[in-house]
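Engineer: Following is a predicted model, sequence given first.
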Amino acid sequence: MNELEFVTRHRRYLHQHPELSLHEFETTAYIAEYLDTLNIKYERPLDTGLVAYLPGNSHHTIAYRADIDALPIFEENEVDYRSEIDNVMHACGHDGHTTALMLFVHRCKILAEQGALPHNIVFIFQPAEETGGGANRLIRAGAFEKYPIEAVFGVHVMPFEDEGRVVIRDEEITASATEYRFYLNGLSSHVADKEQGHSCGEALQHVLSQVGQIQQYHLNGLKRNIVHMGHFEAGEAINTVPSHGYLEGTIRTYDVKDLQIVQQQMAKIAESVKLLFNVSCEVKFEEGYPPTYNDPQLRKHVENGLEKAEFEVIDKPTPYLFGEDFSFYSQLAPSYFVFVGVRDEAKGYVTGLHTAHLNFNEHMLIRIADYYEQILTTYSEVSK
């Protein structure tokens, strides 16, 4: 089978069999079976996902990461490889990321058999990028302690850029993503005796108003931040004072200090609710993803690799405002993450990530493997 047949077969199988974060059991088994056919050693530090290793001909060890999970989205593409699982879809291109890395593994195995693999390689097939912080889970599980990794590389498909273009940026390229939740508890009463209750409806209005002012009055206006209110509710019945209230949303920042400011203000808002409305209020933060930081010392490796793979390199002036858990790999070693354009207007491949119509041409996965291989073969040249 040629490489286009390879990527088409594997990507479409994965696309038809998507699995949600931390439930990628069949996906993990599929990758493991493939690695077994190549006689490549791997370990499973978590219940899903795996980490493989190939020794090369130098003391350098570099890592490549692909995420393997899907999203809770009902696919609307009318294709013969449409998701077979209702309300689960590879709507973020992780089926493509996984397939491109599988192809690269195949190429590296051939080089190793020829005694020509330049460096030691760690292949990361990571679970739970969308929710659950799979990268951080792998790190905490000690998955990489035995490997002296010098650099970690990763890619993401980007449907808003044309095929053949790759977006790069030194330092922050994606934002931190932190979820927050306010829990309000008051005292219910009949509407006829509303003064006897402690209304979470009134208190929630206050919380909504004050959270909405954080970005306006407490953050530097020259920086790009998002304090988003995604869902809120209060009350139990049409004729009673609301005894419960709830608000949830997400915070996106590039600067850790800005995130701290937002969290501090939210804590003050929660404290003020008790004083003003006699309603208890607690705010909780879900450990989020830090900004994805591209180490400038790896830029030459990345640019050389992309150019030799015949990509057009686009330097992004500002970061994206979405989160990405590749960010955790900077704890291991310098890392660099790029966005590979897959937009094809002629075929209608123009919808964004996390949409029910995301699709792309499989030949782009070969080009991603080309980029990976160029990084591999030129790494020591640039590092001198």
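Structural biologist: Good, I have the coordinates. Residues are numbered from 1 along each chain as shown.
Engineer: CA only for contacts and neighbour counts going forward, please
Structural biologist: Noted.
Engineer: just checking, L365 touches G96?
Structural biologist: Yes: here L365 reaches G96: they are 6.5 Å apart, a contact under Cα atoms under 8 Å.
Engineer: My guess is Y147 contacts I62. True?
Structural biologist: No: contact between Y147 and I62 fails when scored by Cα under 8 Å: they sit 9.1 Å apart.
Engineer: shared neighbours of these two, which are they?
Structural biologist: Both Y147 and I62 are contacted by V122, under the criterion Cα atoms under 8 Å, 6 or more residues apart in numbering.
Engineer: So for these two, which sits in the more crowded spot?
Structural biologist: Higher neighbour count among Y147 and I62: I62, with 22 against 15, using other Cα atoms under 10 Å.
Engineer: dropping in the other structure now:
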Amino acid sequence: MNEQEFVTKHRRYLHQHPELSLHEFETTKYIASFLDELGVTYERPLETGLIAYLPGKGDKTIAFRADIDALPIFEENDVDYRSLNDNVMHACGHDGHTTALMLFVRRCKEWSDQGQLPQNVVFIFQPAEETGGGANRLIKANAFENYPIEAVFGIHVMPFVEEGSVAIRDEEITASATEYRFYLNGLSSHVADKEQGHSCGEALQHVLSQVGNIQQYHLNGLKRNIVHMGRFEAGEAINTVPSNGYLEGTIRTYDENDLAIVKEQMLKIADSVKTLFNVECEVDFAEGYPPTYNSPKLRNNVEHALKNAELKVIDKTTPYLFGEDFSFYSQLAPSYFVFVGTKDEAKGYVTGLHTAHLNFNEYMLIKVADYYQQILFNYDEV
């Protein structure tokens, strides 16, 4: 089949059969079957996902990554390839990322069979990008210890960038993502004797107010940060003093120093609750993904490859404020992550990531493979 037929077939199959993070069992089988048919070797370091490898003529080893998981979203697209799994959807474009890498594997296998593959190539079909930190899990499982990887490249579809354009940025291009949770424990009493209780309602108001002030008073106003309060609650009954309270939210920064400031202020807020309200308060942090850092030393490779693939390069002046676990690959080697535009107003492909209407033209997946090809064949020369 030609390449347009290839990307249409595989992307739409994957789109119809989405699986959540760490449950991508059928997706992994589908990719493995494809690799078996090609005769490409692969490993399964985790229960889901896999890593394939092809040796080339050169002495460099370059890695390319695609994420394979989906989201707990009910699809609202009226298309014949809509999700067959209720409340699960490829609403972040990972079906496209996976298909583009599969096409690139097919090309690389052809070059390998002809003795024309210029470098060693590692293909990472990674599970659990959305939740679970699949990249970090692979690294901790020593999945790459047999591969002297020199650089790692990845892409993400972006519906707010015009089709045919690619947004790039040196250094940080996505933010860190850290969750926080405040737990408050006081003393209940009847409302008629409210002074005998220690109210978590009063204490929670203080926590909400002070967390809301962190951005205003403790962070540089010229920097983009988010300290978001997502859910909070207190109390048990209409006529009792609340004996418990809870707040959860997320912190998004692209400067590790800013993240440290936010966490320090939250710890101080938790300490103040005991003094002011005689209520116990603890704050826990669930470390998420660090900022995705694009190595400036790879900039020329990326820019030349995109232009040679006939894609327009757009310099992004500020990072995106969502998290992305491609960030962990910078622990292995210099890495670079770009956002491939998929916006097509004529077809209505304008809705954002993680929405029930996300869709795009499969033709752009061929352009992604073209970009990977240019990286591979010109890596030594740039």
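Structural biologist: Thanks, I have it. As the structure is a prediction and not an experimental result, all values here were calculated from the model.
Engineer: how about the strands of the second structure, start to end?
Structural biologist: 41-43, 50-54, 61-67, 120-126, 151-162, 165-168, 171-174, 176-185, 226-234, 244-253, 280-289, 292-294, 312-315, 335-343 (DSSP state E).
Engineer: For V382 of the second structure, find the nearest of those.
Structural biologist: For V382 of the second structure, the closest of the strands of the second structure is strand 151-162, at 13.5 Å, according to Cα to Cα.
Engineer: relative orientation of the closest one and strand 61-67 in degrees?
Structural biologist: 40 degrees (axes from the mean of the first three to the mean of the last three Cα atoms, to 10 degrees).
Engineer: how much does strand 151-162 of the second structure stray from the first structure?
Structural biologist: Compared with the first structure after fitting, strand 151-162 of the second structure deviates on average by 0.4 Å (mean Cα distance after the TM-score superposition for the first structure).
Engineer: tell me how far that strand is from the chain's mean position?
Structural biologist: Strand 151-162 of the second structure sits 11 Å away from the centroid of its parent chain (Cα atoms, centre = their mean, to the nearest Å).
Engineer: what comes into contact with it?
Structural biologist: Contacts of strand 151-162 of the second structure (Cα under 8 Å, 6+ apart): 61-66, 92-93, 96-97, 167, 326, 329-330, 333-344, 349-353, 360, 368.
Engineer: buried subset of these?
Structural biologist: Buried members of the contacts of strand 151-162 of the second structure, scored by 16 or more other Cα atoms under 10 Å, are 61-66, 92-93, 96-97, 167, 326, 329-330, 333-344, 349-353, 360, 368.
Engineer: quick one: P72 of the second structure and L20 touch, right?
Structural biologist: Yes: P72 of the second structure is within contact range of L20, at 7.0 Å (criterion: Cα under 8 Å).
Engineer: Common neighbours of these two, please.
Structural biologist: Common neighbours of P72 of the second structure and L20 (Cα under 8 Å, 6+ apart) are V88.
Engineer: More neighbours: which of those two?
Structural biologist: Between P72 of the second structure and L20, counting by other Cα under 10 Å, L20 is the more crowded of the two (20 against 17).
Engineer: State the distance from E280 of the second structure to L184 of the second structure.
Structural biologist: 6 Å (Cα to Cα, to the nearest Å).
Engineer: just the helices in the second structure please.
Structural biologist: Using DSSP state H, the helices assigned to the second structure run over residues 3-16, 25-38, 94-113, 134-140, 200-218, 256-277, 299-308, 363-378.
Engineer: what's the angle from the first one to helix 363-378?
Structural biologist: Per the same axes, to 10 degrees, the angle that helix 3-16 of the second structure makes with helix 363-378 is 110 degrees.
Engineer: centroid residue for the second structure?
Structural biologist: By Cα atoms, centre = their mean, the second structure has its centre lying nearest to E324, at 2.8 Å.
Engineer: show me what contacts it?
Structural biologist: Contacts of E324 of the second structure (Cα under 8 Å, 6+ apart): E129, E130, T174, A175, S176, Y289, P290, P291, T292.
Engineer: Now for L365 of the first structure: which residues touch it?
Structural biologist: V7, G96, H97, T99, A100.
Engineer: what about the second structure, which of those hold up?
Structural biologist: Retained in the second structure (both residues aligned by TM-score structural alignment, their matches' Cα atoms under 8 Å) from those: V7, G96, H97, T99, A100.
Engineer: So the last one versus G221 of the first structure, what's the distance?
Structural biologist: The reference is to A100 of the first structure. In this view, A100 of the first structure and G221 of the first structure are 40 Å apart by Cα to Cα.
Engineer: Quick check on these two: which one has the bigger neighbour count.
Structural biologist: A100 (28 against 10).
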